[in-house]
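>>> sequence isn't available, so here's the structure alone:
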């Protein structure tokens, strides 16, 4: 397991803050060992959680250009036909994946191809499962085309996730499962597919980024 580069600053800052707090607690409450040890244990648990949040587990990635591979870890919360207003401006098949704070938060390219759009939008911080979060929350939209079809991937911030990182630029050639970006502290990723695309997941199914098959390209 590795630690993602997006987390290095946060981990160092957390370690410094917790160390200073523990020194202060020991200095002022050292005569009450149960309090000082209790605070140390809580601090250690919090620090380990922060480290786990930025983890990159070792995985055997699925590689198949006829498949759409999950761009993130999480649970499938939406599978429906809907109007996509930003890029396609027509009906698309939407698959949405909710990422909890306990999930791995690396986002990956679901297919290989050319980046046709990479656009950041400032916005609100509604809870990730709110119906309007896809269009009103802070978000970053990416469209990847492989010559046969275009897939839209939208990173969406939530009530806790207030920093979206995206590494792609328009015109760039990308490969399936390479890093697309990172969302800090949980949120949601929407995938927009052509209507009629055979979907290989079900509602409430838990998926893994780079491994789980979302759909079959036709």
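Alright, I've got the coordinates. Quick caveat: nothing in here was measured; it's all calculated off a predicted structure. Numbers count the residues shown, from 1 in each chain.
>>> going forward, measure contacts between C-alpha atoms and count neighbours the same way
Fine.
>>> okay, now the nearest residue to residue 106 once chain neighbours are set aside: neighbour count?
Closest residue to residue 106 apart from its sequence neighbours, by CA to CA, 6 or more residues apart in numbering: residue 182 at 4.8 Å. Around residue 182 there are 22 other residues, counting by other CA atoms under 10 Å.
>>> residue contacts, residue 182?
By CA atoms under 8 Å, 6 or more residues apart in numbering, residue 182 lies in contact with 6, 105-107, 164-166.
>>> ok, now with 6 Å
When contacts are counted by CA atoms under 6 Å, 6 or more residues apart in numbering, residue 182 touches 105-107, 165.
>>> same question for residue 128.
158, 187-188.
>>> out of the contacts of residue 182, flag the one nearest to residue 130.
Closest approach to residue 130 among these (CA to CA): residue 105, at 19.8 Å.
>>> can you tell me how far the closest one sits from residue 175?
Using CA to CA, to the nearest Å, residue 105 is found at 19 Å from residue 175.
>>> of these two, who's got more company?
Of the pair residue 105 and residue 175, residue 105 is the one with more neighbours under other CA under 10 Å, namely 27 against 16.
>>> before we move on, the earlier item: got TSV for the contacts of residue 128, with neighbour count and secondary structure too?
Shown next, in TSV, are those (neighbours: other CA atoms under 10 Å; DSSP: H, G, I helix; E, B strand; the rest coil):
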residue	neighbour count	secondary structure
158	27	coil
187	27	strand
188	29	strand
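>>> now render these as JSON lines, adding distance to residue 85.
Below are the contacts of residue 128 laid out as JSON lines (distance: CA to CA, whole Å):
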{"residue": "158", "distance to residue 85": "20"}
{"residue": "187", "distance to residue 85": "21"}
{"residue": "188", "distance to residue 85": "18"}
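>>> here comes the other one, which I'd like you to weigh against the first:
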């Protein structure tokens, strides 16, 4: 485990869910290197990439209940008025949906976009289409959360992608949750959708890079003064 400790402490924090993968890549590197030495170095490059994929850095989270922060690192891929998934029980009326697409080089630890209480967690099996496609929201495997807030109920949906095969959820129903708190992780390329009720206005544009827990993607009410942040 010394390699894992070295990576975690000197290169970048690694989420515990990534430990088995990093160790597996390292062991495979040793075996391949025993067969053909150059393969060891190829394996080590892949080991370092795996550790980088499962990185879990601290974030400076805005402390304002009127702000909605990005639930994921990645690119804002869509801003639309869309009806939420039926399993969330948020009604059939269109809501403001902001989607953030994560490629295999983005941090895949997902965070709560706002403070509140988790009312519902709903998992649904599905396909594994390219997560950038609009139909992925309806057809792909996904895990949805509904967060009760002072501004109404907000939906957060983790969507598996073309390569992703496992969605992890770290929270439970009826738990309180802070903005920027870790809610889950999706392995290897995916997307997170946020469904916002009336009163929310987008503060990002399609194509913009977002940082989970830091980038303000939407706001309720009028603009305010300087935003206070905390480490999380």
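Thanks, I have it. Since we're looking at a predicted model, the values are computed, not measured.
>>> what does the TM-score come to for these two?
Between these two chains, after superposing, the TM-score reads 0.91 (TM-score structural alignment, normalised by the length of structure 1); 207 aligned residues with a CA RMSD of 1.3 Å.
>>> the helices in structure 2, which residues?
With helices called from DSSP state H, structure 2 shows them at 2-6, 19-35, 37-53, 136-139.
>>> how about these, which one is nearest residue 93 of structure 2?
helix 136-139 (15.8 Å).
>>> hang on, the earlier thing: what's the residue nearest to residue 106 of structure 1 aligned with over in structure 2?
Applying TM-score structural alignment, one finds that residue 182 of structure 1 aligns to residue 185 in structure 2.
>>> can you check residue 162 of structure 1 too?
Using TM-score structural alignment, residue 162 of structure 1 pairs with residue 165 in structure 2.
>>> what about its match, how many neighbours?
15.
>>> run a quick neighbour tally on the nearest residue to residue 179 of structure 1 once chain neighbours are set aside.
Among residues not flanking residue 179 of structure 1 along the chain, residue 108 sits closest, at 4.5 Å (CA to CA, 6+ apart). For residue 108 of structure 1, the number of neighbouring residues by other CA under 10 Å comes to 22.
>>> what residue in structure 2 is paired with residue 108 of structure 1?
Per TM-score structural alignment, residue 108 of structure 1 is aligned with residue 111.
>>> separation between its match and residue 180 of structure 2?
5 Å.
>>> same thing with residue 65 of structure 2?
12 Å.
>>> also residue 103 of structure 2?
20 Å.
>>> buried residues in stretch 69-83 of structure 1?
69-79, 81 (16 or more other CA atoms under 10 Å).
>>> can you redo those residues as a markdown table with distance to residue 150 of structure 1?
Shown next, in a markdown table, are these (distance: CA to CA, whole Å):
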| residue | distance to residue 150 of structure 1 |
| --- | --- |
| 69 | 14 |
| 70 | 15 |
| 71 | 15 |
| 72 | 18 |
| 73 | 22 |
| 74 | 23 |
| 75 | 23 |
| 76 | 21 |
| 77 | 22 |
| 78 | 20 |
| 79 | 18 |
| 81 | 16 |
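>>> any idea which of those residues is closest to residue 136 of structure 1?
Distances from residue 136 of structure 1 to the buried residues of stretch 69-83 of structure 1, taken by CA to CA, are shortest for residue 78, at 17.0 Å.
>>> list the contacts for the nearest residue in space to that closest one that is not next to it in sequence?
The shortest distance from residue 78 of structure 1 to any non-neighbouring residue, by CA to CA, 6+ apart, is to residue 96 (4.9 Å). Shown in contact with residue 96 of structure 1 (CA under 6 Å, 6+ apart): 76-78, 189-190.
>>> measure the residue opposite residue 96 of structure 1 in structure 2 once aligned to residue 62 of structure 2 for me?
By TM-score structural alignment, residue 96 of structure 1 lines up with residue 99 in structure 2. To residue 62 of structure 2, residue 99 of structure 2 is 20 Å away according to CA to CA.
>>> same check on residue 82 of structure 2?
Taken as CA to CA, the span from residue 82 of structure 2 to residue 62 of structure 2 is 27 Å.
>>> so who does residue 116 of structure 2 touch?
Counted by CA under 6 Å, 6+ apart, residue 116 of structure 2 has contacts 147-149, 176-177.
>>> would you check how far apart it and residue 17 of structure 2 are?
25 Å.
>>> please apply the same query to residue 145 of structure 2.
21 Å.
>>> flag every buried residue along stretch 209-219 of structure 2.
Under 16+ other CA under 10 Å, the buried positions of stretch 209-219 of structure 2 are 209-219.
>>> hmm, who's touching that stretch?
60-61, 66-75, 180, 200-204.
>>> 8 Å - rerun?
Against stretch 209-219 of structure 2 from outside (CA under 8 Å, 6+ apart): 59-62, 66-76, 98, 100, 110-113, 179-181, 200-204.
>>> please apply the same query to stretch 168-184 of structure 2.
59, 61-63, 68-69, 71, 109-121, 143, 167, 185-186, 212-214, 232.
>>> mind giving me the PyMOL select for these, buried ones only?
Buried members of those, defined by 16+ other CA under 10 Å, are picked up in PyMOL with:
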select buried, resi 59+61+62+63+68+69+71+109+110+111+112+113+114+115+116+117+118+119+120+121+143+167+185+186+212+213+214
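>>> in strands, which of the contacts of stretch 168-184 of structure 2 fall?
Among these, the members falling in strands are 61-62, 68-69, 109-111, 116-121, 143, 167, 185-186 (criterion: DSSP state E).
>>> overlap in contacts, residue 65 and residue 180 of structure 2.
residue 114.
>>> neighbour count: these two, which is higher?
residue 180 (29 against 17).
>>> so what's the more buried one closest to, chain neighbours aside?
residue 213 (4.3 Å).
>>> map the one you found onto structure 1.
By TM-score structural alignment, residue 213 of structure 2 lines up with residue 210.
>>> what about that match, distance to residue 2 of structure 1?
16 Å.
>>> give me every residue that touches the equivalent of residue 73 of structure 2 over in structure 1.
Aligned counterpart of residue 73 of structure 2 in structure 1: residue 73 (TM-score structural alignment). Residues near residue 73 of structure 1 by CA under 8 Å, 6+ apart: 97, 99, 103-105, 206-209.
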